[in-house]
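Visitor: pasting the structure only:
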């Protein structure tokens, strides 16, 4: 046993993505030994995501050569031994390019291994009285999807220390399929809310119709319903993208609109955050420049203090605070969203075509956010596993007024830009007969943080030309 003492805590990457071997410090003396078998703070500091174990299982094996597996479950495992020693074999049974990749290692009390969801797990005991332990982050369910691989599969070609013909194997393990007959475990599902909206449509175009991506409208899933916690088998989901929102800025100033805005933009987000946090789901929530009052100079960074002016902005700020309660969250803050359907750019292009000369607000400054780019940024953050938090996402380039953008639309569509007249916000709404929400005059967002992750926002002028084309 002396060779297990004195190792520093370290992680060792393996040939299987996400399968990480750990060396564990073991401290011993004449009385025996002690180790921290799972220490959340230290493990996460090394880069292992806090996988949220909910159950600890122990399998005691009294004979050398006890052989079990190869089983892949839809949850993560932290595998170790309390006494004895095993030869472990892991085969990636997840859908993707690493399907079928194999890794083997011996595990004694000074080692542990993190086995991600969908990686087949198996072992053979090398010592009598081996206590094999594993933490898991979900409870067993007959409704879950499992995958099994035959221990003698020729493709995996595991070199078992003790020939399989000389060990005891369960009847079930003997009849598991070869690799060619295994149905890969699909990724955890992605749920897109607000699928019929501008951003929802852009996300569908970006993510496609893969089997693990689900698109729903509020009519199909009411996230404010008390049944939300049981509306899905949430452990099967890895990501929720909340592209749903109440965006009728002026109607939100009415009694009916106020309730609707708070319901969709705050209450619903709070419910989603609770579900996401309970089940280890990454919540992506879309924010707005309206959480600021627009009186600041320069560009608003992600950590600028909230100061919303109207009901819509207040409800969005509350939604941001709710989203932050989920441990795994991305808040994507945008401004002046342009996508498929009715929007400012389409309206200006229509006015130009019909020969109408508009008066357009010139004292509100910001950048357009094209839904195509917002969708791309969301996928980027998820793909590169960027640090959780808030990210501003708009077009790049110079900040412009609505009037400047209107003139650009007229120019691109070969119309006289002089036909667009400037007007102040106060003048534009001077004769309004229905409630009007106050607007931030400066909506320019700082893009340094999203750029630092490797995502380069498109130049706004170029994006506008492409959109109108």
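Guide: That came through, no problem. Just so we're clear, the structure is a prediction, and the values are computed from it rather than from any experiment. Residues are numbered from 1 along each chain as shown.
Visitor: Only C-alpha atoms from now on, for both contacts and neighbour counts.
Guide: Fine.
Visitor: List the contacts of the residue nearest the centre of the chain.
Guide: Nearest to the mean C-alpha position of the chain, by CA atoms, centre = their mean, lies residue 282 at 3.9 Å. By CA atoms under 8 Å, 6 or more residues apart in numbering, the residues touching residue 282 are 238-240, 276, 326-330.
Visitor: A further structure is provided below for comparison with the first:
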């Protein structure tokens, strides 16, 4: 039970079903109430559920009984006049399926009914103006997603004050099934965008046993293409994981690459943000160490953004877009290694071919294996800490690229001394190029990210040396 300023929010045996006692100041002339006051109610513990439609059911006589209907949105119910007996049954898949709760509703009481919980009421004092806010617009297609339960269901054992045989019911409400014949309301689905990339493939492996996850590649959903996004139905999804990105950091410095990077990393993310807001979905977005200039030895989530190149600028812009959503997780990461061609595989190949590489030794960071990033995202979606930005990499002592190359050589049975460490400027000068010349993106010298915030949620990042050894064994 929480409260502020006379407003009290109480929990019930049905998860997410909340009862509000509303202040009802008045005098001889009547009373006044703030039936919906977002700021006060959120502060008192009500979720910011974002209503978009207000409906009123006017009931002319006592005994009018309606329900039990589980709808594909959240409802906030109260009465403006009269008095009703409210009853709810959890029809969502899970351990509380079938749990019932009832409570009398007067003008000084309101109830938040989450999606998938069956809602019903019986008029006790008429006329009764039963009001409800919902956070999606009614449509014929939405109504087709309703789930129904019979008002007389014996297992729910709702103690209707006016026996149903004397109540006023519609024929439809009389014909609804008993609980044993009700198909539970399934949770909203999870969508992974960018399934063909390193992170997308890691999710395919990590969530392979889940039937509620859809992974789509660019052939089905290209976030850079407005027509593709417009044609894709995002309404079934309660979670959208954005693993799609333009990651060619050097190509992004060219005129064509700059346009492509902005089209995917900013415009595309803006479309996902709009969809997540419209459908009340949690958006998970993967960001980058490139949003920083690398001047700080360790970057935490509160550091001001300071990108050096075009890729970093697009990722920084996307971070800010995603952070406008009430439900979001931005995961900043670095040096991602997954399935396919990557730095680790390249070093292992060079070692096997007898080539002794020159590798940059003045950029510091930690590897992040795509499987570890998928595990961190799964953790956040399960634990549900406060929305915001979370840095995620492997743990352990920071290394240079040259250090990692030497570990790869050693782990694959080759002499690590064959790797020659060189400064970034020398590495590119040998190719006739330089950072900032239009062909090479400037790199942050330190990509070390603080792991304190993600660890505080109960997540323990894998040690990068142990993860590297396991990766090479696989």
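Guide: Here it is on my side, so go on. Here the structure is a predicted model, which means the values were calculated and not measured.
Visitor: Among the contacts of residue 282 of structure 1, which lie within strands?
Guide: Per DSSP state E, strands hold the following members of these: 238-240, 329-330.
Visitor: ok so, going back, and the residue nearest to the centre of structure 1, how far is that from residue 403 of structure 1?
Guide: Look at residue 282 of structure 1 and residue 403 of structure 1: by CA to CA, to the nearest Å, they are 38 Å apart.
Visitor: and if you look at residue 175 of structure 1?
Guide: In this view, residue 175 of structure 1 and residue 403 of structure 1 are 71 Å apart by CA to CA.
Visitor: what about the helices in the stretch 251-400 of structure 2?
Guide: Assigned by DSSP state H, counting those that start in this stretch, the helices in the stretch 251-400 of structure 2 fall at 255-262, 269-278, 310-322, 343-353, 370-383.
Visitor: Save those as CSV, and put in mean neighbour count too.
Guide: Formatted as CSV, the helices of the stretch 251-400 of structure 2 follow (neighbours: other CA atoms under 10 Å):
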stretch, mean neighbour count
helix 255-262, 17
helix 269-278, 20
helix 310-322, 23
helix 343-353, 17
helix 370-383, 18
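Visitor: Now do the end-to-end distance for stretch 378-392 of structure 1.
Guide: Terminal residues of stretch 378-392 of structure 1 lie 11 Å apart, using CA to CA.
Visitor: repeat for stretch 394-406 of structure 1
Guide: Criterion CA to CA; first-to-last residue distance in stretch 394-406 of structure 1 is 18 Å.
Visitor: what's next to stretch 52-70 of structure 2, contact-wise?
Guide: Under CA under 8 Å, 6+ apart, the answer for stretch 52-70 of structure 2 is 88-89, 91, 115-137, 146-151, 162, 166-170, 173.
Visitor: Can you tell me which of those residues end up in strands?
Guide: Among these, the ones falling in strands (DSSP E) are 88-89, 117-134, 147-148.
Visitor: thinking again about what came up before, show me how to select, in ChimeraX, the buried members of the contacts of stretch 52-70 of structure 2.
Guide: A single ChimeraX command suffices to select whichever of these are buried according to 16 or more other CA atoms under 10 Å:
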select :88,89,91,115,116,117,118,119,120,121,122,123,124,125,126,128,129,130,131,132,133,134,135,136,147,148,149,150,151,162,167,168,169,173
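Visitor: what residues are up against residue 19 of structure 1?
Guide: Applying CA under 8 Å, 6+ apart to residue 19 of structure 1 gives the contacts 13, 113-116.
Visitor: same thing but 7 Å
Guide: Residue 19 of structure 1 makes contact with 13, 114-116 under the criterion CA atoms under 7 Å, 6 or more residues apart in numbering.
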